[in-house]
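Peer 1: What follows is a predicted protein model with its sequence.
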Amino acid sequence: MNPAQSYLRTRVLTATPEQLQMMLFDGALRFAEQGRIALLAKNWEQSYNNISRCQKIITEMISSLRHEVSPELCAKLAGLYNFAYRKLVEANIDHRVEDLDEAVSVLKYQRETWSMLLQQLGKDKAAKAAQGINMPAPDDRMEQSIRMSA
């Protein structure tokens, strides 16, 4: 295994579920962009391979939705992912960059939403951790030592 593969393997195995989802978005967008470049170059084989890889990632995202946790949200996400998947299929069949761009637009929007969610989760976790720190309340000796050193 080369160093890049080893690094990626370690990154995947140590990632949180939230980070894995972000990695899926990043991978899908990377393959879609490579597919776009190949479509514009009229390299049909390369565009097919990259767009297909993007489709596989979207399939994984659809299959990992947990409908039992939030049926309404999962139904909406499945609809978005299915739309993007169909647009990728159309881009592959018709060699239309516009179809690919529509799928990418959905994926970018979802990635940005996910990024904002992760930032908020990070803030919430930090606030919760700060509340859990057992800091002693200031007492007279502490106040005096602060005054003397100032």
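Peer 2: Alright, I've got the coordinates.
Peer 1: Please count neighbours and contacts with C-alpha atoms only from this point.
Peer 2: OK.
Peer 1: Point me to the helix or strand that includes the residue nearest the centre of the chain.
Peer 2: Centroid-nearest residue in the chain, with C-alpha atoms, centre = their mean: Met22, separated by 1.8 Å. If you go by DSSP states H and E, Met22 is part of helix 17-40.
Peer 1: Next secondary structure after that helix?
Peer 2: Heading C-terminal from helix 17-40 (DSSP H and E), you reach helix 44-63.
Peer 1: Skip ahead from that next one and say which helix or strand is next.
Peer 2: Past helix 44-63, the next helix or strand by DSSP H and E is helix 71-94.
Peer 1: Report the buried residues of that following helix.
Peer 2: Neighbour-count burial for helix 71-94 flags 74, 77-78, 80-82, 84-92 (criterion: 16 or more other C-alpha atoms under 10 Å).
Peer 1: now stretch 3-23
Peer 2: The neighbour-count check on stretch 3-23 (16+ other C-alpha under 10 Å) flags Gln19, Gln21, Met22, Met23 as buried.
Peer 1: alright, now check it against this:
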Amino acid sequence: MAINNPQQVYANNSVTTASPGELTLMLYNGCIKFIRHAERAMADNKIEQKNVNIQKAQAIMRELSVTLKTDTDVAKNMLALYEYLHTRLMEANVKNDPAILNEVEGFVTEFRDTWKQVIQENRRIQQVGAGGRV
């Protein structure tokens, strides 16, 4: 059996042991990372790298969309936002427009930061419910 790259082993373990909320946070972080890579590639006129990274960000937007439970108005609104951002990523790729990437990154960063707060609040509530002090 081949020895795995320690970073890859850690990444695989992080994903397989993460809660659904943590997985969503990882998706947001990954999307931001790929958008930033695409921005750099765009600035350096590396069209293929730009395209690959935007497509990775689009795949994450699709994953966020298909895993979203749309049984509330908030979730339905999030689905519409994900679809809008997916479309904007396509436009950024076709038009080679860093301003559009910046717009999408701003939305995803805001979603990520809000989601992080939700996770932290849920942990705090669980600790209080388990008799812990906060």
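Peer 2: Noted; the coordinates are in hand. In this text, all values refer to a predicted model and were calculated from it rather than measured experimentally.
Peer 1: TM-score of the superposition?
Peer 2: Once superposed, the chains reach a TM-score of 0.92 (TM-score structural alignment, normalised by the length of structure 2), with 129 aligned residues with a C-alpha RMSD of 1.1 Å.
Peer 1: picking up where we left off before, out of the buried residues of stretch 3-23 of structure 1, which one sits closest to Asn49 of structure 1?
Peer 2: Closest approach between these and Asn49 of structure 1, by C-alpha to C-alpha: Met23, at 19.2 Å.
Peer 1: what do we get in structure 2 for the closest one?
Peer 2: Using TM-score structural alignment, the equivalent of Met23 of structure 1 in structure 2 is Met26.
Peer 1: got the angle for the longest helix belonging to structure 2 vs helix 47-67?
Peer 2: Across structure 2, the helix with the greatest residue count (assigned by DSSP state H) is helix 98-129. Helix 98-129 of structure 2 and helix 47-67 meet at an angle of 40 degrees, taking axes from the mean of the first three to the mean of the last three C-alpha atoms, to 10 degrees as the criterion.
Peer 1: Let me know the angle separating helix 98-129 of structure 2 from helix 20-43.
Peer 2: Going by the same axes, to 10 degrees, helix 98-129 of structure 2 makes 160 degrees with helix 20-43.
Peer 1: The helix or strand hosting Thr10 of structure 1 vs structure 2, average offset?
Peer 2: Thr10 of structure 1 is part of helix 3-14, with elements assigned from DSSP H and E. Its matched residues in structure 2 lie on average 0.9 Å from helix 3-14 of structure 1 after superposition (mean C-alpha distance after the TM-score superposition for structure 1).
Peer 1: Just tell me the aligned range of that helix in structure 2.
Peer 2: Using TM-score structural alignment, helix 3-14 of structure 1 lines up with residues 6-17 of structure 2.
Peer 1: From Leu121 of structure 1, how far out is Glu18 of structure 1?
Peer 2: Glu18 of structure 1 sits at a distance of 10 Å from Leu121 of structure 1 (criterion: C-alpha to C-alpha, to the nearest Å).
Peer 1: anything in contact with each of the two?
Peer 2: Shared contacts of Glu18 of structure 1 and Leu121, defined by C-alpha atoms under 8 Å, 6 or more residues apart in numbering, are absent.
Peer 1: what's the burial count for the closest residue in space to Cys74 of structure 1 that isn't next to it in sequence?
Peer 2: The spatially closest residue to Cys74 of structure 1, leaving aside those adjacent along the chain, is His67, at 5.5 Å (C-alpha to C-alpha, 6 or more residues apart in numbering). Counted by other C-alpha atoms under 10 Å, the residues lying close to His67 of structure 1 total 13.
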